[in-house]
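> Attaching a predicted model along with its sequence, questions to come.
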Amino acid sequence: MAASQSPGSTPSRTAPGTTLGRALMWPAMAAGLGMLLIYNSINPSVDDKPPPPPATIVAPVVPEILGSHAAPRPVTPSASAVGPAMARSVPTRLQVPSLAINAPFAELSIGPTGQLNPPPPNDSNLVGWFKGGVAPGERGASIVAGHVDTTTGPAVFLQLQFLKPGSTVDIMRADGSVATFKVDSVETFSKAKFPDKRVYADTPDAQLRLITCGGPYNRAAKDYEDNVVAFAHLDSSKSG
């Protein structure tokens, strides 16, 4: 992942930070509300000489979401709504048993420059949730981002690319409930051709997107060339 950059610029990247993302677009929503997020990666104060590679991943990157956003719309049942869904509640912890992930959440928000403030670069076991969007378990696509590595080494989503369809993702929430998602697919996309609508479009059911960096590390750009995205849907829930 990577850090800050002026909205709308993709080719040249400047940065301060650690690991994540690319062009992120929040699709148009009901009643004229729309959300455009550009999910980009940049690497700032980090030495452009990447750390020793764990598996095929090398070098640090930082998650960044840039752009404007509308206020989160309330979750309202509709005739087209399908599948289970939960009331809004802030996520507190993410667990992915098959990857031995057990990490707390940080809330990510859009800063005054129009950029999403990424998770702290010095914490390798932390995931971020875009609080201006859907909460995990609500109807719609909830966005969760995590570093693949940091300036100090491997991070929480290092193994995300190896998550298998059918695997479960548990998200503990502030109201004491647990949302359990089932993975549908894990795919890698070039940041230059990131499928914004497919990843960020509103959905009639409760879905989850786990996002990190992946693919080759471009030393010149100080950035990973791809994004890894895990698509999942709400499978079950437990009340608190």
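In hand now; what should we look at? Numbers count the residues shown, from 1 in each chain.
> can we go C-alpha only for contacts and neighbour counts from here?
Fine.
> how distant is stretch 194-206 from the center of its chain?
How far stretch 194-206 lies from its chain's middle: 12 Å, per C-alpha atoms, centre = their mean, to the nearest Å.
> What separates the first and last residues of it, distance-wise?
22 Å (C-alpha to C-alpha, to the nearest Å).
> buried stuff in that stretch?
Buried residues in stretch 194-206, defined by neighbour count with 16 or more other C-alpha atoms under 10 Å: F194, D196, V199, Y200, A201, D202, T203, P204, D205, A206.
> possible to save the residues you listed as TSV with distance to P97 and secondary structure?
Shown next, in TSV, are these (distance: C-alpha to C-alpha, whole Å; DSSP: H, G, I helix; E, B strand; the rest coil):
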residue	distance to P97	secondary structure
F194	28	coil
D196	28	helix
V199	24	helix
Y200	25	helix
A201	27	coil
D202	27	coil
T203	26	coil
P204	27	coil
D205	24	coil
A206	21	strand
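> Check it against this one:
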Amino acid sequence: MTPKNKGWGGIAVAVGVGLWLVHSGSHDVTPPMPSAAEAFAAGPGVHTDAAADPLAPSVPVRLRIPEIRVDAPVMGLGLGRGGSLEVPPAGDRNLAGWYEDGTSPGAKGTAIMAGHVDNARGPSVFYSLGALKKGHRIEVTRRDGRTAVFTIDAIEVYEADTFPDEKVYGPSDRAELRVITCGGGFTRKTGYQGNVVAYGHLIGVRPSGRA
């Protein structure tokens, strides 16, 4: 199941409003944003790296992004009453979410994961998402004991009113992953104005117990 486009629009506000920046008065210090060099060079759908065969579906339980020191448990997310994606509790700064009615990470299709960029106490799980580069790795450990390893194809930032729903959430014929948090412009009145999105695809699988 892929959420309807109108429902996904709510994610731009839902995963972070800059509470730490507002409360601390640090509105001149914002999370790292991806450079133009990390965007798609030829547009999404142009596959330049080898992809691993998709796995059978399995619930993700942990997410690791070594380059930005993310090592977080994963909780399932649904859609809220207004059709937007639910988000992890803001009070837990080290918790990622996965849209559990969609594709599971490593299975064929587009898996969606989201998390906060900050809360009132400081940076949260995806604060440094925009610092990632093409070729960095994202690892998702699943309930079946296997770890799906993704390579990053691009990191892009979008303003809320031009968020490309189909590009981000559309179907894929291979195992792909999107990791999303707040980003873009920031004001103390309205918070973050958009989102940072990391695009990745499956390149390998580690069996249970292997580091």
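Here it is on my side, so go on. The model shown is predicted, which means the values in this text are computed figures rather than measured ones.
> picking up where we left off before, could you export the buried residues of stretch 194-206 of structure 1 to a markdown table, including columns for distance to P104 of structure 1?
Shown next, in a markdown table, are the buried residues of stretch 194-206 of structure 1 (distance: C-alpha to C-alpha, whole Å):
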| residue | distance to P104 of structure 1 |
| --- | --- |
| F194 | 27 |
| D196 | 26 |
| V199 | 23 |
| Y200 | 23 |
| A201 | 26 |
| D202 | 25 |
| T203 | 26 |
| P204 | 27 |
| D205 | 25 |
| A206 | 21 |
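> Would you mind checking which of those residues is nearest to R219 of structure 1?
Top of the list for closeness to R219 of structure 1, among those and by C-alpha to C-alpha, is F194 at 20.3 Å.
> What residue in structure 2 is paired with the closest one?
Correspondence of F194 of structure 1 to structure 2, assessed by TM-score structural alignment: F163.
> how close does its match get to G91 of structure 2?
From F163 of structure 2 to G91 of structure 2 the distance is 27 Å (C-alpha to C-alpha).
> ok so, going back, now do the contacts for the match of F194 of structure 1.
Residues in contact with F163 of structure 2 (C-alpha atoms under 8 Å, 6 or more residues apart in numbering) are G9, G194.
> what's the matching residue for V149 of structure 2 over in structure 1?
Per TM-score structural alignment, V149 of structure 2 is aligned with T180.
> Which parts of structure 1 are helices?
For structure 1, the helices defined by DSSP state H cover 196-200.
> In it, where's the longest strand?
strand 223-238 (DSSP state E).
> Superpose on structure 2 and give me the mean offset of that strand.
Following superposition, strand 223-238 of structure 1 is found to deviate from structure 2 by 0.8 Å on average (mean C-alpha distance after the TM-score superposition for structure 1).
> What range does that strand cover in structure 2?
Counting by TM-score structural alignment, strand 223-238 of structure 1 corresponds to 191-206 in structure 2.
> For structure 1, just list every one of the strands.
38-42, 62-66, 91-96, 101-108, 115-116, 127-130, 140-146, 149-150, 153-154, 168-173, 178-190, 206-218, 223-238.
> how about the third one, aligned to which bit of structure 2?
Read that as strand 91-96 of structure 1. Going by TM-score structural alignment: strand 91-96 of structure 1 matches residues 60-65.
> Show me the contact partners of the matching stretch.
So stretch 60-65 of structure 2 is contacted by 70-75, 96, 98, 104-105, 137-143 (C-alpha under 8 Å, 6+ apart).
> In PyMOL, select just the buried ones from the residues you listed.
Filtering the contacts of stretch 60-65 of structure 2 down to the buried ones (16+ other C-alpha under 10 Å) takes a single PyMOL command:
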select buried, resi 70+71+72+73+74+75+96+98+104+105+137+138+139+140+141+142
